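Undergrad: Please work out how this folds:
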Amino acid sequence: MIKDRILGALYGQAIGDAMGMPSELWPVQKIRACFAGRMTTFQDGPKSNPVARNYTKGQYTDDTNQAFAILDALIENHWIPDRQIIVKHLMKWAYAADAFNRNILGPSSKAALLAIQDGRDPKSVTDQALTNGSGMRIAPIGTLFDPGHTDELIAMVDSVTRVTHSSDVAISGAALIAGAVCAALAFEHWDDVIDYAIDVQNRAFKLGSPTWAASVRERLFIGLDLAHKYVDDQSAFEKAIYETVGTGTLASESIPAAVAIAYYARDVRRCALLAANLGGDTDTIGAMATAICGAKAGFGSIDPDWTGLIDSENRQHCIPNYAEAIMKFREGNNES
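TA: Got it, this is the predicted structure:
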């Protein structure tokens, strides 16, 4: 049961990322024009999209590649977060993907990694990092713990996140996503998932450097209200999230939007397609939201054609192997 949900979270992350890739950073009007109204399945990155044109149908982007790079770093060091090892794996991916030249890396991660590589203290960058790089790659961390290990979950999120993002909004936003995934593995009711995620977010917020960013928690409340208001009108819900909560690259927009979308969609297929058609940072919102839905619904609920496409188009990773490693960690951690 737990392994099925872990696989669901990992594949959900990858599916949401790959589905949202073609429309990444486009306004909703451009998505409608390019895809004859709506995207209905995976697509190649359009040549007119300066970021997505680097990818083909079913390939995931920096979100999931970084998520798995972080898992590789943790596995290498026996699940103890180490900044230099995390940076090593992130840079290995970045150079392999030519991420610096192809405009694939987000601004905060790019600045922090370059500073570390040059031997400079990245704190001036990371303390003011307001972007969603912290949340886009954190979902697999949520699979490592059950809700009885909340302190350990928060400590892991904090250690992994502050390598590139150490602001209050970045750490709390990452904690919201990881908390939602953690709870989705364990709880049957969606309201319990949300309550736990908010509690984790509240506690993690205190660990970050203060910023003037809007509250992730308060924007999530707006998104949840919209989910209830438009429960029978998805088009109205999408429009309201896009215009009110926001779908841009700021953590205070895309992270609460993603959790509200997961709460609304409650299904991997619906969630991935909703996020891809939303406008804004579609791949990142899709990765975060669909990971939560995958954790809740499990691998068995996902179309095998979709998971097969993810496997065939992203051969640099073996997702079932990550699930096995996570299961071994959980078994050892729960015994301690």
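
Undergrad: from here on, contacts and neighbour counts on C-alpha atoms
TA: Fine.

Undergrad: What residue, apart from its backbone neighbours, is nearest Arg137 spatially?
TA: Ala67 (4.2 Å; Cα to Cα, 6 or more residues apart in numbering).

Undergrad: Next, the structure of the following sequence, for comparison with the previous one:
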Amino acid sequence: MTRTEKGALGALTGLSLGDALGMPTQSMSPAAIHEAYGRVDTLRDAIADQPIASGMPAGAVTDDTEQALIVAELIIDGKGHIDPKELAKRLLAWEDDMKSRGSLDLLGPSTKLALEQVRQGADIMTTGRTGTTNGAAMRVTPVGIANRPKDTRRLANRIYESCQVTHDTVAGFQSAALIATTVSLGLEGMTVRQALQESLRLVPAMETSGAWTPKASVPARARQAIRLSEEFSDEGDFERHLIEDCGTSVESNESVAAAFALAWRFAYDPQSALFAAVNLGGDTDTIAAMTGAMTGASAGPEAFDPTLCSRVASVSHLDLQKTARGLIALRQ
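TA: Just a heads-up that it's a prediction; the model follows:
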């Protein structure tokens, strides 16, 4: 397996494992997580009163992985391009299927608002103009795998294709671009920290037609979060201040920033980064999924516990190698 192939598989593996580890803790407070599970350091069944994933089995993934795989399919079918109309159609079909199964794991707030407008016949050029949450960032990893970073304009265009219909804002685009660019740089052979730093340099310079919003800048918050990750030697102090000073909500300038802090702090131990992420509270599955994608792209799949990865693949019926190969063929 080449370095690029290892990076592609590592990114998808880290994404799915982080997602599955965070499934039982998502949308819970740190105190509620501790009361229900203690310290989460393995795959766990969701408790019966889990607010989103009630009773889901250990190893099950959520919308983070499933939507990323939808994006991957569209990229492969479109020979590198994503048709925003087809993305909207696939996401609506995915949610309808989830509803039919009685699942509460549905579309996030920005995506749901945009796609309800699509369902009612709105022009997709207008539907994403308020989306600032992390829905685009959580599903963008395949774009980073399929596109090299040296052509930043093409990379930016492909990222925009993936977020326009639901997150057509500066914050929505930059959050997705930070994840995709970091993943793409990791596949080029950069270390985790090198990729994070270079992504923070490249993304603010990328042009986007996304709408301005009064939200704090995602790259600026990510830089602050990295500094926070270096300030505290004690893990408990670091996690507490990450929760209080950065935030772990679905807003991109909190969750993407938190993922950058975790990836930076645990650059040499990606598995521990995921364990830290899923105990923070808030949008734990998405923070862990983004952290896993970025660290896995540089470190490869061997950075993660193979037993846990095998269980996720089995329970969630994933063939990540096939997906990685399809995306890498387009990258070449």
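
Undergrad: Let me see the contact set for the residue nearest to Arg137 of the first structure.
TA: Met136, Arg137, Ile138, Ala139, Pro140 (Cα atoms under 8 Å, 6 or more residues apart in numbering).

Undergrad: cutoff 10 Å now
TA: Leu10, Gln13, Ala14, Leu90, Gly135, Met136, Arg137, Ile138, Ala139, Pro140, Ile141 (Cα atoms under 10 Å, 6 or more residues apart in numbering).

Undergrad: if we go to the second structure, which of these are intact?
TA: Mapping the contacts of Ala67 of the first structure onto the second structure (both residues aligned by TM-score structural alignment, their matches' Cα atoms under 10 Å) leaves Leu10, Gln13, Ala14, Gly135, Met136, Arg137, Ile138, Ala139, Pro140, Ile141 still in contact.

Undergrad: what about the second one, how many neighbours?
TA: So that's Gln13 of the first structure. By the measure other Cα atoms under 10 Å, the count of residues near Gln13 of the first structure is 35.

Undergrad: Give the aligned equivalent of it in the second structure.
TA: By TM-score structural alignment, Gln13 of the first structure lines up with Leu15 in the second structure.

Undergrad: Likewise for the fifth one?
TA: Met136 of the first structure maps onto Met138 in the second structure when the alignment is built from TM-score structural alignment.

Undergrad: thinking again about what came up before, which one of the contacts of Ala67 of the first structure is nearest to Gln29 of the first structure?
TA: Nearest to Gln29 of the first structure among the contacts of Ala67 of the first structure, counting by Cα to Cα, is Met136 at 24.2 Å.

Undergrad: Skipping adjacent residues, who's closest to the match of Met136 of the first structure in space?
TA: Asp64 (5.7 Å).

Undergrad: picking that back up, how close does the match of Met136 of the first structure get to Ile70 of the second structure?
TA: 12 Å (Cα to Cα, to the nearest Å).

Undergrad: Between the two, which has more neighbouring residues?
TA: Met138 (30 against 16).

Undergrad: Compute the number of surrounding residues for the residue mapped onto Ser316 of the second structure from the first structure.
TA: Aligned counterpart of Ser316 of the second structure in the first structure: Asn314 (TM-score structural alignment). When neighbours are counted by other Cα under 10 Å, Asn314 of the first structure registers 16.

Undergrad: hang on, isn't Asn314 of the first structure packed against Phe68?
TA: No - in this structure, Asn314 of the first structure is not within contact of Phe68 by Cα atoms under 10 Å, at 11.6 Å.

Undergrad: sec struct for Tyr242 of the first structure, please.
TA: At Tyr242 of the first structure the chain is in helix, as set by DSSP: H, G, I helix; E, B strand; the rest coil.

Undergrad: My read is that it contacts Leu274, right?
TA: No - Tyr242 of the first structure is not in contact with Leu274 according to Cα under 10 Å; the separation is 11.4 Å.

Undergrad: okay, these two: which has more neighbours?
TA: Leu274 (30 against 20).

Undergrad: Quick one: residues contacting the more buried one.
TA: Leu274 of the first structure touches 16, 19-20, 38-40, 234-235, 237-238, 261-262, 264-265, 268, 282, 285-286, 289-290, counting by Cα under 10 Å, 6+ apart.

Undergrad: 7 Å - rerun?
TA: Leu274 of the first structure makes contact with no residue under the criterion Cα atoms under 7 Å, 6 or more residues apart in numbering.

Undergrad: Counterpart of Val203 of the second structure over in the first structure?
TA: In the first structure, Val203 of the second structure lands on Gln201 (TM-score structural alignment).

Undergrad: Would you quantify the distance from Ser134 of the first structure to Asp192 of the first structure?
TA: Taking Cα to Cα, one finds Ser134 of the first structure at 23 Å from Asp192 of the first structure.

Undergrad: Could you check which of these two has the larger neighbour count?
TA: Here Ser134 of the first structure and Asp192 are compared on neighbour count by other Cα under 10 Å; more neighbours surround Ser134, at 32 against 15.

Undergrad: which element is the more buried one on?
TA: In the assignment (DSSP states H and E), Ser134 of the first structure maps to helix 133-136.

Undergrad: For that helix, name the packing helices and strands.
TA: helix 168-186, helix 282-297 (3 or more Cα pairs under 7 Å, 6 or more residues apart in numbering; DSSP states H and E).

Undergrad: Next, the mean deviation of that helix compared to the second structure.
TA: After superposition onto the second structure, the average distance of helix 133-136 of the first structure to its aligned residues comes to 1.0 Å, using mean Cα distance after the TM-score superposition for the first structure.

Undergrad: And for that helix, what's in contact with it?
TA: 63, 106, 109, 161, 165, 170-171, 173-174, 177, 255, 284, 287-288.

Undergrad: could those go into JSON lines alongside distance to Leu185 of the first structure and neighbour count?
TA: Formatted as JSON lines, these follow (distance: Cα to Cα, whole Å; neighbours: other Cα atoms under 10 Å):
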{"residue": "Asp63", "distance to Leu185 of the first structure": "21", "neighbour count": "28"}
{"residue": "Gly106", "distance to Leu185 of the first structure": "29", "neighbour count": "16"}
{"residue": "Ser109", "distance to Leu185 of the first structure": "29", "neighbour count": "21"}
{"residue": "Thr161", "distance to Leu185 of the first structure": "21", "neighbour count": "25"}
{"residue": "His165", "distance to Leu185 of the first structure": "26", "neighbour count": "32"}
{"residue": "Ala170", "distance to Leu185 of the first structure": "23", "neighbour count": "36"}
{"residue": "Ile171", "distance to Leu185 of the first structure": "21", "neighbour count": "32"}
{"residue": "Gly173", "distance to Leu185 of the first structure": "19", "neighbour count": "36"}
{"residue": "Ala174", "distance to Leu185 of the first structure": "17", "neighbour count": "35"}
{"residue": "Ile177", "distance to Leu185 of the first structure": "13", "neighbour count": "34"}
{"residue": "Ile255", "distance to Leu185 of the first structure": "19", "neighbour count": "37"}
{"residue": "Thr284", "distance to Leu185 of the first structure": "21", "neighbour count": "35"}
{"residue": "Ala287", "distance to Leu185 of the first structure": "17", "neighbour count": "37"}
{"residue": "Met288", "distance to Leu185 of the first structure": "15", "neighbour count": "38"}
